[in-house]
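Student: sequence-free structure coming up:
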């Protein structure tokens, strides 16, 4: 095995860099690590939303009402092959929300499995536990939190519209990487409605302790949410002007 002069970079990143080589190939140990990481990424794609854990914690610790919903997707294979069907509620879920009496609210949180349920099972609650008290201090009215199986990003817009929420935040599992099978994204939309596309949303990506940690993710969310509410816009029209070191007091 030949050593790599750039191996010191491994102290600063989990990316595959300077892993050495044996002839024209990776050393056996590094090849086995690659295969293990690939298996973890595949497992993340097929992981399932832990609705019992999420619902219990949201209701007992954060005192937030929760609603269980499903997209039009029938199974995981269809979810991967038909992303369009994951963007809309199925008939039962849509009818439930349409027939439910809902007053207007400032914000609706949606938690969906996306491409890594493992990510939201692990990271959604810690972020909400930090964010909700700040919103409550600001007297924001919070709609029931919706837990969605087989959901894509756009499904949050339909849900929030039916719940008459001014802003929606959807926490969703991002496409797993070989060094990040549990990366969570947050997508924020002002005046959500079915049919909106990505330019209408703001995104905070790679939420996890090894990426954008919970404290900073909460700060970024709170900054964008207050900007959305005061300026009445989101997406490409709302630039992230949060300065380095600009934090909200606890």
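Tutor: It's in. Predicted, not measured: the structure shown is a model, and the values here were computed from it. Residues are numbered from 1 along each chain as shown.
Student: rest of the way, CA atoms for contacts and neighbours
Tutor: Will do.
Student: residue ranges for the strands of this structure, please.
Tutor: Ranges of strands within the chain are 66-70, 105-114, 145-149, 165-173, 184-190, 201-207, based on DSSP state E.
Student: which residues are contacting the first one?
Tutor: Identification of contacts with strand 66-70 by Cα atoms under 8 Å, 6 or more residues apart in numbering yields 51, 55, 58-59, 89-90, 93, 144-151.
Student: The top helix by length along the chain packs against which elements?
Tutor: In the chain, with assignment by DSSP state H, the single longest helix is helix 117-137. Secondary-structure packing of helix 117-137 (3 or more Cα pairs under 8 Å, 6 or more residues apart in numbering; DSSP states H and E): helix 28-45, helix 51-60, strand 105-114, strand 165-173, strand 184-190, helix 214-231.
Student: ok, 10 Å please
Tutor: helix 28-45, helix 51-60, strand 105-114, strand 165-173, strand 184-190, strand 201-207, helix 214-231 (3 or more Cα pairs under 10 Å, 6 or more residues apart in numbering; DSSP states H and E).
Student: tilt between that helix and strand 201-207?
Tutor: Here helix 117-137 runs at an angle of 120 degrees relative to strand 201-207 (axes from the mean of the first three to the mean of the last three Cα atoms, to 10 degrees).
Student: here's the one I want to compare it with:
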């Protein structure tokens, strides 16, 4: 048998978007690598400060059959949001009143879509993920009760929203901190029995949702699994291990 051809560090560049084997020019980077770094850094900064397209999100969710409510945190400007993370974890007074007046009875799942640190990610991927999620939950007999689009949102804002509407679980879709290889990464955070004061240890997270990472369909499958198991076991967070991969393998292996 012919021995395999030797591999070089340059081959690794075909397997990862990480910055490896860039070469050098004297004591610095080659011009092409430096320009690529500068461009990716600019894209990450732009993602943080991009406009949150709430109207497009509302229209897209309405096409799926959902009726979203637009709310705001106490972070009035993007500067306030970045300098004061605590303001992004609390609804402003008008939003509190509006949500309380429209809450009605409790629900199994409250869906919150927040801009987070990358509105670009939410604008690009949220509606597609929700479309797959609604379809997946329908097969489980689980409905989404309340849908909120929250501006100036941090993850913990979903706790207050879920508490006000008496949701058994909150699912927060939010733009993740942009990286140099993924300025448009979306994250999904699930919290059982949401209320103000919940910690990150009490949440499950499905992250890295973008074109070069987890697809919307794959992410929706994981989120739907966590919703079903979280509601059934009455837990989320470190007590709930994501074993959706086992279910996916069983689904693939199941004979048609």
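Tutor: Good, I have the coordinates. Computed from a predicted structure; not experimentally measured.
Student: Got a TM-score for the pair?
Tutor: The TM-score (TM-score structural alignment, normalised by the length of the first structure) is 0.93; 244 aligned residues with a Cα RMSD of 1.4 Å.
Student: Name the nearest residue to the equivalent of residue 191 of the second structure over in the first structure, sequence neighbours excluded.
Tutor: In the first structure, residue 191 of the second structure lines up with residue 189, judged by TM-score structural alignment. Closest residue in space to residue 189 of the first structure, ignoring its immediate chain neighbours: residue 201 at 4.8 Å, by Cα to Cα, 6 or more residues apart in numbering.
Student: So the one you found versus residue 169 of the first structure, what's the distance?
Tutor: The gap separating residue 201 of the first structure from residue 169 of the first structure is 10 Å, by Cα to Cα, to the nearest Å.
Student: what do you get for residue 202 of the first structure?
Tutor: Distance of residue 202 of the first structure to residue 169 of the first structure, computed by Cα to Cα: 9 Å.
Student: swap in residue 134 of the first structure?
Tutor: Using Cα to Cα, we find residue 134 of the first structure at a distance of 15 Å from residue 169 of the first structure.
Student: who's more crowded, these two?
Tutor: Each of residue 134 of the first structure and residue 169 has its neighbours counted (other Cα atoms under 10 Å); residue 169 has more, 27 against 17.
Student: Give the burial count for the residue in the first structure that residue 178 of the second structure lines up against, as a bare number.
Tutor: Per TM-score structural alignment, the equivalent position to residue 178 of the second structure in the first structure is residue 176. For residue 176 of the first structure, the neighbour count with other Cα under 10 Å is 23.
Student: what's the nearest residue to the spatially most central residue of the second structure if we skip its chain neighbours?
Tutor: Centroid-nearest residue in the second structure, with Cα atoms, centre = their mean: residue 187, separated by 2.0 Å. Using Cα to Cα, 6+ apart and skipping the chain neighbours, the partner closest in space to residue 187 of the second structure is residue 207 (4.3 Å).
Student: what's the matching residue for the one you found over in the first structure?
Tutor: Aligning on TM-score structural alignment places residue 207 of the second structure opposite residue 205 in the first structure.
Student: what sits against its match?
Tutor: 171-174, 183-187, 211-212, 217 (Cα atoms under 10 Å, 6 or more residues apart in numbering).
Student: ok, and the most crowded of those?
Tutor: Busiest of those [other Cα under 10 Å] is residue 173, holding 34 neighbours.
Student: any idea what sits nearest that one, other than its immediate chain neighbours?
Tutor: Per Cα to Cα, 6+ apart, closest to residue 173 of the first structure is residue 116, 4.3 Å.
Student: residues touching the aligned partner of the one you found in the second structure, list them.
Tutor: Counting by TM-score structural alignment, residue 116 of the first structure lines up with residue 118 in the second structure. Shown in contact with residue 118 of the second structure (Cα under 10 Å, 6+ apart): 44-52, 174-178, 183-186.
Student: For residue 186 of the first structure, see how far away residue 67 of the first structure is.
Tutor: Distance, residue 67 of the first structure to residue 186 of the first structure, using Cα to Cα: 19 Å.
Student: Ignore what I typed, I meant residue 210 of the first structure.
Tutor: When residue 210 of the first structure is compared with residue 186 of the first structure (using Cα to Cα), they lie 16 Å apart.
Student: Check residue 227 of the first structure too.
Tutor: For residue 227 of the first structure, the distance to residue 186 of the first structure - Cα to Cα - is 16 Å.
Student: Then residue 173 of the first structure?
Tutor: 9 Å.
Student: Can you work out which residues contact both of these two?
Tutor: Contacts common to residue 173 of the first structure and residue 186, judged by Cα under 10 Å, 6+ apart, are 111, 124, 153, 205-207.
Student: CSV for those residues, including distance to residue 31 of the first structure?
Tutor: Converted to CSV, these look like this (distance: Cα to Cα, whole Å):
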residue, distance to residue 31 of the first structure
111, 35
124, 32
153, 34
205, 28
206, 25
207, 28
